[in-house]
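> this one's structure only:
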């Protein structure tokens, strides 16, 4: 592991990776950017200036903050945001810039299943 990795720098490296190396669509990269900007702001408010200092407990706290947010996020939006954060941490762990993948065991909340609509007789 090499020194501290500021969240903003880590996010920019990740976004460059997904847009250039993985060739993801501009809309997908924009969604990652929005999700990770909110994550970076939350880390900043929590006083975390190094992605290496994020542990699973801190990620669970972020998950709770997403669930308690006003206006509330839909379960699908919470799941997408957590997926973005897990991808960020996994990328940096695989690149060797983070010693631990803090998001490896983080699971998104189960989405409620809806019953199918009944077909009318007509």
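Thanks, I have it. Bear in mind the structure is a predicted one, so any value in this text is a computation, not a measurement.
> C-alpha only now, for contacts and for neighbours.
Fine.
> for residue 63, give me its contacts.
78, 82 (CA atoms under 8 Å, 6 or more residues apart in numbering).
> next, the buried residues of the helix or strand hosting it.
Per DSSP states H and E, residue 63 falls inside helix 56-67. Using 16 or more other CA atoms under 10 Å as the test for burial, helix 56-67 gives 58, 59, 60, 62, 63, 66, 67.
> go on, stretch 44-54?
Buried-residue list, stretch 44-54, by 16+ other CA under 10 Å: 48, 49, 50, 51, 52, 54.
> thinking again about what came up before, packing partners of the helix or strand following the helix holding residue 63?
Following helix 56-67 in sequence order, the next helix or strand is helix 75-95 (DSSP H and E). If contacts are counted by 3 or more CA pairs under 8 Å, 6 or more residues apart in numbering; DSSP states H and E, helix 75-95 sits against helix 7-16, helix 26-45, helix 56-67.
> which residues sit against the second one?
Read that as helix 26-45. Outside of helix 26-45, the residues within contact range by CA under 8 Å, 6+ apart are 7, 8, 11, 15, 18, 19, 49, 62, 81, 84, 85.
> alongside the first one, take a look at this:
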């Protein structure tokens, strides 16, 4: 299976243009499946059938794997055997009839406006690092971009004067406006801090780390955690929390769903609708507590 797996990973990279996260997840999941086959003394993929598949899913359920993990494994198996059937003359897809367990969609964690305000006030701009951190936090909340997009931004992706940034992911590009507060933070950072933080004057990196190199997602996560603790935010905040808060606060203040979808870069509007459902629940709660005839 090792050679087929290598071929499949190359296919995901070169043909499907899958994201790095998807490729790493599928590779990890399929390596676990290969270990399961070894334990079952299955030496050839042609011997894998629906019974084998069901036994593997049952094993994950018995070990109390998360529903989302099982669903991702099933997606990886379906994609892998579909590839084998199409491109490597494998007879049939034994994973074709596997059904992913239903995942109960939880409402995303969002911060209140007061919590966001406290968070954004933490980097006071007393040094270059705080100016950079302030600009990053303000920009993320102002635009709702993903952390991977934030740390990948270059100087050419941002137009402070016109008030927008350009994000590109997997061949898709979108333009997102920047609010006045974020623009002020960006101007201060670009004028005072960035020139001293980059390692090379020709560097296009917008937000470098201490070494003047591109910041990692994990690096920004640590920064966010530190400021959240200083702000007294007790919830388990992640970079995606700011993205969720951006969307929820826009809809709460009257933004239309389609515009929020475009800014977030969701390909399917149903993904964006979860924020609308959150807002509807909030409105019902307010109504039940305030209307005299509720």
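Perfect, thanks for sending it. Just so you know, these numbers come straight off a predicted model, no measurement behind them.
> and the TM-score between them?
The TM-score (TM-score structural alignment, normalised by the length of structure 1) is 0.82; 114 aligned residues with a CA RMSD of 2.0 Å.
> where in structure 2 does the helix holding residue 63 of structure 1 fall?
Alignment of helix 56-67 of structure 1 against structure 2: residues 50-61, by TM-score structural alignment.
> over to stretch 79-90 of structure 1?
So stretch 79-90 of structure 1 sits over residues 71-82 in structure 2, by TM-score structural alignment.
> quick one, strands of structure 2?
Assigned by DSSP state E, the strands in structure 2 fall at 158-159, 164-169, 172-177.
> for the last one, buried residues please.
This means strand 172-177 of structure 2. 175, 176.
> which stretch of structure 1 lines up against it?
Per TM-score structural alignment, strand 172-177 of structure 2 has no counterpart in structure 1.
> and residue 58 of structure 1, what does it touch?
Applying CA under 8 Å, 6+ apart to residue 58 of structure 1 gives no contacts.
> look at stretch 177-197 of structure 2 and report the distance between its end residues.
This stretch, stretch 177-197 of structure 2, spans 26 Å end to end (CA to CA, to the nearest Å).
> and the helices and strands packed on helix 75-95 of structure 1 as JSON lines, adding distance to residue 108 of structure 1?
Listed next are the helices and strands packed on helix 75-95 of structure 1 as JSON lines, based on distance: least, CA to CA, whole Å:
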{"stretch": "helix 7-16", "distance to residue 108 of structure 1": "21"}
{"stretch": "helix 26-45", "distance to residue 108 of structure 1": "14"}
{"stretch": "helix 56-67", "distance to residue 108 of structure 1": "8"}
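> before we move on, the earlier item: average distance between the helix holding residue 63 of structure 1 and structure 2?
Compared with structure 2 after the fit, helix 56-67 of structure 1 shows a mean deviation of 0.8 Å (mean CA distance after the TM-score superposition for structure 1).
> tell me the angle of that helix relative to helix 75-95?
150 degrees (axes from the mean of the first three to the mean of the last three CA atoms, to 10 degrees).
> what angle do helix 56-67 of structure 1 and helix 26-45 make?
Using the same axes, to 10 degrees: helix 56-67 of structure 1 against helix 26-45 is 110 degrees.
> buried residues in stretch 28-35 of structure 1, which are they?
So stretch 28-35 of structure 1, judged by 16+ other CA under 10 Å, has buried residues 29, 32, 33, 35.
> same question, stretch 91-100 of structure 2
93, 94, 95, 96, 98.
> of the contacts of helix 26-45 of structure 1, select the buried ones using a PyMOL command.
To isolate the buried members of these in PyMOL, using 16+ other CA under 10 Å:
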select buried, resi 7+8+11+15+18+49+62+81+84+85
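> which ones are touching the residue nearest to the spatial centre of structure 1?
By CA atoms, centre = their mean, structure 1 has its centre lying nearest to residue 85, at 2.0 Å. By CA under 8 Å, 6+ apart, the contact list for residue 85 of structure 1 reads 35, 36, 39, 103.
> how close does the aligned partner of the third one in structure 2 get to residue 59 of structure 2?
Read that as residue 39 of structure 1. Mapped onto structure 2 by TM-score structural alignment, residue 39 of structure 1 lines up with residue 33. Distance of residue 33 of structure 2 to residue 59 of structure 2, computed by CA to CA: 11 Å.
> over to residue 281 of structure 2?
From residue 281 of structure 2 to residue 59 of structure 2 the distance is 38 Å (CA to CA).
> residue 229 of structure 2 too?
Counting by CA to CA, the gap from residue 229 of structure 2 to residue 59 of structure 2 is 40 Å.
> what range in structure 1 does stretch 115-128 of structure 2 sit on?
So stretch 115-128 of structure 2 sits over no part of structure 1, by TM-score structural alignment.
> how many residues are close by residue 90 of structure 2?
14 (other CA atoms under 10 Å).
> then residue 142 of structure 2?
21.
> what do you get for the one 5 residues further on?
For residue 147 of structure 2, the neighbour count with other CA under 10 Å is 20.
> give the contact list for it.
By CA under 8 Å, 6+ apart, the neighbours of residue 147 of structure 2 are 140, 217, 220, 239, 240.
> now do 7 Å
217, 239 (CA atoms under 7 Å, 6 or more residues apart in numbering).
> what residue of structure 1 takes the place of it?
Using TM-score structural alignment, residue 147 of structure 2 pairs with nothing in structure 1.
> if I look at residue 147 of structure 2, how far off is residue 169 of structure 2?
For residue 147 of structure 2 relative to residue 169 of structure 2 (CA to CA), the value is 12 Å.
> same question, residue 281 of structure 2
32 Å.
> equivalent analysis for residue 49 of structure 2, please.
In terms of CA to CA, residue 49 of structure 2 sits 37 Å off from residue 169 of structure 2.
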